[in-house]
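Visitor: build the 3D model from these lines:
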Amino acid sequence: MNAEVPEASDQTAAPADESSDTTSGRGPAPHEAVAVDGFSAADTSDIATMNYEQARAELVETVTRLETGGAGLEESLALWERGEALADRCESWLDGARLKLEEVRAKTAQSMQATETARGGESAPSD
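Guide: Alright, predicted model coming up:
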């Protein structure tokens, strides 16, 4: 996989803090993976900085690795967790793009309505 290798200081597990406590009802932040007893959680801290194309490319790569098999249980769980975070990042980008399109469409409709009103309600001549 073409993921960047974290610096040595990032490879040590930090003690769990109360912000990632799933019993509080909030659950962990999207970039915080919850470790299952006996398994380490996937590092997803870099995903929040990815653009859509980066996240999608890595997601495709991750899904391919999961589908081909061969990974042990712990690695498969880490790939799954990372894949979920990548999918969330892609969805976030797509939601943002959808909102921008809706804003542009609304502005265009308002502009067309204002132009039509300025013309006295006449529509543009057609062929």
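Visitor: for the rest of this, base every contact and every neighbour count on C-alpha atoms.
Guide: Fine.
Visitor: where do the helices of this structure begin and end?
Guide: Shown for the chain, the helices assigned by DSSP state H span residues 52-68, 73-118.
Visitor: another for comparison:
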Amino acid sequence: MDEGTATTAAGQEISQMSFEQALAALEQIVQQLERGDVPLDQSISLYERGEALRAACQKRLDAAQARIEKIVTGADGRASGTQSFDAES
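Guide: As a prediction, the model looks like this:
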């Protein structure tokens, strides 16, 4: 990821990020914290943002899994379509 993208992603609202953007931002934070060259106060802020990014990614993964589990199968056992995970059964 180039610096321009990293800077934009670092300041972007998490709810506006795609899963891939949030994951890339989280990976960048982990790398910064692992290097250990970030001042304490900034480390705490990075950790807080990282936790928010992790939670957002997990929420999206859980939603994707729920959608996959709602694949409707026909009488022959083959997938015959999909059903939204929030649709009433």
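Visitor: coming back round to it: tell me which of the helices of structure 1 lies nearest to residue 3 of structure 1.
Guide: The closest of the helices of structure 1 to residue 3 of structure 1 is helix 52-68. By Cα to Cα, the value is 7.7 Å.
Visitor: what range does the closest one cover in structure 2?
Guide: Aligned using TM-score structural alignment, helix 52-68 of structure 1 spans residues 19-35 in structure 2.
Visitor: now do the buried residues in that stretch.
Guide: 19, 21-26, 28-29, 33 (16 or more other Cα atoms under 10 Å).
Visitor: on that earlier part again, same list (the helices of structure 1) but as CSV, adding distance to residue 3 of structure 1.
Guide: Output for the helices of structure 1, formatted as CSV (distance: least, Cα to Cα, whole Å):
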stretch, distance to residue 3 of structure 1
helix 52-68, 8
helix 73-118, 11
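Visitor: list just the nearest of the buried residues of stretch 19-35 of structure 2 to residue 3 of structure 2.
Guide: residue 28 (10.8 Å).
Visitor: which of the buried residues of stretch 19-35 of structure 2 sits closest to residue 60 of structure 2?
Guide: residue 19 (7.1 Å).
Visitor: any idea how far residue 23 of structure 2 is from the closest residue to that closest one other than its chain neighbours?
Guide: Using Cα to Cα, 6 or more residues apart in numbering and skipping residues adjacent in sequence, the residue nearest residue 19 of structure 2 is residue 57, 6.1 Å away. Counting by Cα to Cα, to the nearest Å, the separation of residue 57 of structure 2 from residue 23 of structure 2 is 7 Å.
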